[in-house]
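*Asks:* okay, sequence plus prediction incoming.
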Amino acid sequence: MHGTLPTGVPYRPPEEPLLILHSDASILIVDKPSGLLSVPGKADGLGDCLETRLRAIHPETLLIHRLDMATSGVMVFARTPLAQRHLNWQFERRQVRKTYIARVYGHPDTDAGEINLPLIADWPNRPLQKVCHETGKPAETHWQVLELERAASRLRLTPRTGRSHQLRVHMRELGHPILGDTFYASGAALAAADRLQLHAETLTFRHPEGGEWITYEAQTPF
């Protein structure tokens, strides 16, 4: 029995089998589907998540990072405490490189750009985030147009920082909210897709065993 999300919407996680992209003695690479929590929610009925499903198969699974419930794409989990420490160290020092694919409303004026807008939690409206130049934490995103559609654009997004909802807020502030974003889009942009059109495409880091740079990719489903 699934519960209700903090937004008041019933939690209906997808039932499709997990797609494990890579597995070795140190790490698991998984393609998270949209609609599935990365970790258990605090309320009753929100225990079904990617971490829980992985531990049912691999009990030693250890969390490294998260994706928003509505975002799909590549995630890494550790299989040993040593690998977890190694990967956490890379994330903390911003050595991990990530790219995302997004479909956004409208057409940007240029082919690429940088967004530097500090973000902080919008406490009265949690879990929303907001731009705040006084108290926000630095947040930087590079974006590049890949394709123009009739009323939308396909972008590759490269976050330089890892703030909560960073890509979603930055795209809204750019004037091109991500299609299907129930938090930050409205009107035609919200109605244009039945899921958030944001996908974690690639993840690049040093393997905990040996330190070799490796990149894993999850195919964009939209």
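*Replies:* Everything's here; your move.
*Asks:* drop to CA atoms for contacts and neighbour counts, all remaining ones
*Replies:* Noted.
*Asks:* count of neighbours near the residue lying closest to residue 48 once chain neighbours are set aside?
*Replies:* Leaving aside its sequence neighbours, residue 48 sits nearest to residue 40 (CA to CA, 6 or more residues apart in numbering; 6.4 Å). A count of nearby residues for residue 40, using other CA atoms under 10 Å, gives 16.
*Asks:* OK, contacts around residue 40?
*Replies:* 46, 47, 48, 49, 51, 52 (CA atoms under 8 Å, 6 or more residues apart in numbering).
*Asks:* presented hereafter is structure B, for comparison with structure A:
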Amino acid sequence: MNQEEIHQITVDAADEGERIDKYLAAREEEWSRMAVQSWIKEKRVLVNGKAVKGNYRLKQGDRVEVRVPPPEELSVDPEEIPLDVAYEDQDVIVVNKPRGMVVHPAPGNTTGTLVNALLAHCQDLSGIGGVIRPGIVHRIDKDTSGLIMAAKNDGAHQSLAAQLKEHSVDREYVALVHGNISHDLGTVDAPIGRDPRHRQRMAVEPKNGKPAVTHFEVIERFGNATLVRCRLETGRTHQIRVHMKHIGHPLVGDPVYSTTSKKYGIQGQALHAQVLGFDHPRTGERIRLEADLPEDMERLIRDFRSRSV
């Protein structure tokens, strides 16, 4: 049974004067400002042991306690949805997820997800992720295609999660970005957090963001666009999309972070999780998998290539 989470925070000098609801909403990706405000009203947020209002201005050294209520569990039904399975054994399944498929259910979106499909395909999935995320070790965005792994038992889940935390999982993406990247190799080392101005977005947030590192190399240039390979060292929400925008090269087709609303005949951002490598949780053998680019992205690349000739 899920229990409430208790978070203890000591306010730094840099955050003095910040409203507590805005401050807390920016700290964690999963904490919306609306949720924080409801916790404050329910007296789940204490400052120096006392309940406060949402407009309370923080002081250096304030001790903030946040008691996050357990999530409301939804029931998830198996659905017979075809899966492109790249690898499967008694411990792990790796799927080449199509663009447009959500990884796990959420309120208002409880069917047609990868979890629904996995429940129908697999006899067992690990229970660590709870009812909503059985087997899910990591995520990729709805409109990003490519390789994603799930665990069939708790031991496999713990091993794969530990490898992700240690940054020993190989995750390489292919992305088509706007503009001509002049250098062949680069690294973006910039913390990512919830955008305080647009709650549905992430942004580079030097003060409240979490460490995020993306390495990239140029595959091909098309004059007004560049095809790049990105390797994740960390795995923050929307990391590649945010980092490429941060250096002035947002992803082609990105409905959230791109500077243009032009349609390119692709659903969402031109991003594909091409390579996934990990140590098998039972045998220790290194598994390395690669998924070809989907047809929509291949077509988009051909179009940009023909324009640049």
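*Replies:* Nice, thanks for sending it over. Keep in mind that this is a model prediction, so the values were computed, not measured.
*Asks:* any chance you could compute the TM-score here?
*Replies:* With the length set by TM-score structural alignment, normalised by the length of the first structure, the two chains reach a TM-score of 0.87; 206 aligned residues with a CA RMSD of 1.7 Å.
*Asks:* dump the contacts of residue 40 of the first structure into a markdown table; add neighbour count and secondary structure as well.
*Replies:* Shown next, in a markdown table, are the contacts of residue 40 of the first structure (neighbours: other CA atoms under 10 Å; DSSP: H, G, I helix; E, B strand; the rest coil):
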| residue | neighbour count | secondary structure |
| --- | --- | --- |
| 46 | 21 | coil |
| 47 | 18 | coil |
| 48 | 20 | coil |
| 49 | 19 | strand |
| 51 | 21 | helix |
| 52 | 17 | helix |
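*Asks:* JSON lines for these, including distance to residue 103 of the first structure?
*Replies:* What follows is the contacts of residue 40 of the first structure, written out as JSON lines (distance: CA to CA, whole Å):
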{"residue": "46", "distance to residue 103 of the first structure": "28"}
{"residue": "47", "distance to residue 103 of the first structure": "30"}
{"residue": "48", "distance to residue 103 of the first structure": "28"}
{"residue": "49", "distance to residue 103 of the first structure": "25"}
{"residue": "51", "distance to residue 103 of the first structure": "27"}
{"residue": "52", "distance to residue 103 of the first structure": "30"}
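*Asks:* what about the strands in the first structure?
*Replies:* If DSSP state E is used as the criterion, the strands of the first structure fall at 19-23, 27-32, 72-78, 97-105, 112-116, 119-121, 129-131, 140-148, 152-159, 198-206, 213-217.
*Asks:* any chance of those strands in TSV, plus mean neighbour count and distance to residue 86 of the first structure?
*Replies:* Listed next are the strands of the first structure as TSV, based on neighbours: other CA atoms under 10 Å; distance: least, CA to CA, whole Å:
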stretch	mean neighbour count	distance to residue 86 of the first structure
strand 19-23	14	17
strand 27-32	22	11
strand 72-78	25	9
strand 97-105	24	15
strand 112-116	14	29
strand 119-121	21	27
strand 129-131	20	29
strand 140-148	17	24
strand 152-159	21	21
strand 198-206	22	9
strand 213-217	14	13
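*Asks:* now these in a markdown table, with distance to residue 186 of the first structure?
*Replies:* Formatted as a markdown table, the strands of the first structure follow (distance: least, CA to CA, whole Å):
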| stretch | distance to residue 186 of the first structure |
| --- | --- |
| strand 19-23 | 32 |
| strand 27-32 | 25 |
| strand 72-78 | 21 |
| strand 97-105 | 10 |
| strand 112-116 | 21 |
| strand 119-121 | 20 |
| strand 129-131 | 16 |
| strand 140-148 | 20 |
| strand 152-159 | 14 |
| strand 198-206 | 16 |
| strand 213-217 | 30 |
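*Asks:* residue 179 of the first structure is nearest to which of those strands?
*Replies:* Comparing the strands of the first structure by their distance to residue 179 of the first structure (CA to CA), the top pick is strand 97-105, with 5.3 Å.
*Asks:* what's the distance between the residue positioned nearest the centre of the first structure and residue 136 of the first structure?
*Replies:* Centrality entry for the first structure: nearest residue to the mean C-alpha point is residue 67, 3.6 Å, by CA atoms, centre = their mean. According to CA to CA, to the nearest Å, residue 67 of the first structure and residue 136 of the first structure sit 21 Å apart.
*Asks:* got the buried residues for stretch 199-212 of the second structure?
*Replies:* Using 16 or more other CA atoms under 10 Å as the test for burial, stretch 199-212 of the second structure gives 199, 201, 202, 203, 204, 205, 208, 209, 210, 211, 212.
*Asks:* who touches that stretch?
*Replies:* The contact list for stretch 199-212 of the second structure (CA under 8 Å, 6+ apart) reads 26-27, 32-33, 189-195, 233-239, 242-243, 246, 256.
*Asks:* now, the residues you listed that are in helices?
*Replies:* Applying DSSP state H to the contacts of stretch 199-212 of the second structure, the entries found in helices are 26, 27, 33, 239, 242, 243, 246.
*Asks:* count the neighbours of whichever residue in the first structure pairs up with the fifth one for me.
*Replies:* Read that as residue 242 of the second structure. With TM-score structural alignment as the criterion, the equivalent of residue 242 of the second structure in the first structure is residue 169. Counted by other CA under 10 Å, the residues lying close to residue 169 of the first structure total 23.
*Asks:* average distance between the longest helix seen in the first structure and the second structure?
*Replies:* What stands out as the longest helix in the first structure, according to DSSP H, is helix 81-92. Mean deviation of helix 81-92 of the first structure relative to the second structure after superposition (mean CA distance after the TM-score superposition for the first structure): 1.3 Å.
*Asks:* what about stretch 214-222 of the first structure, how long is it end to end?
*Replies:* 25 Å.
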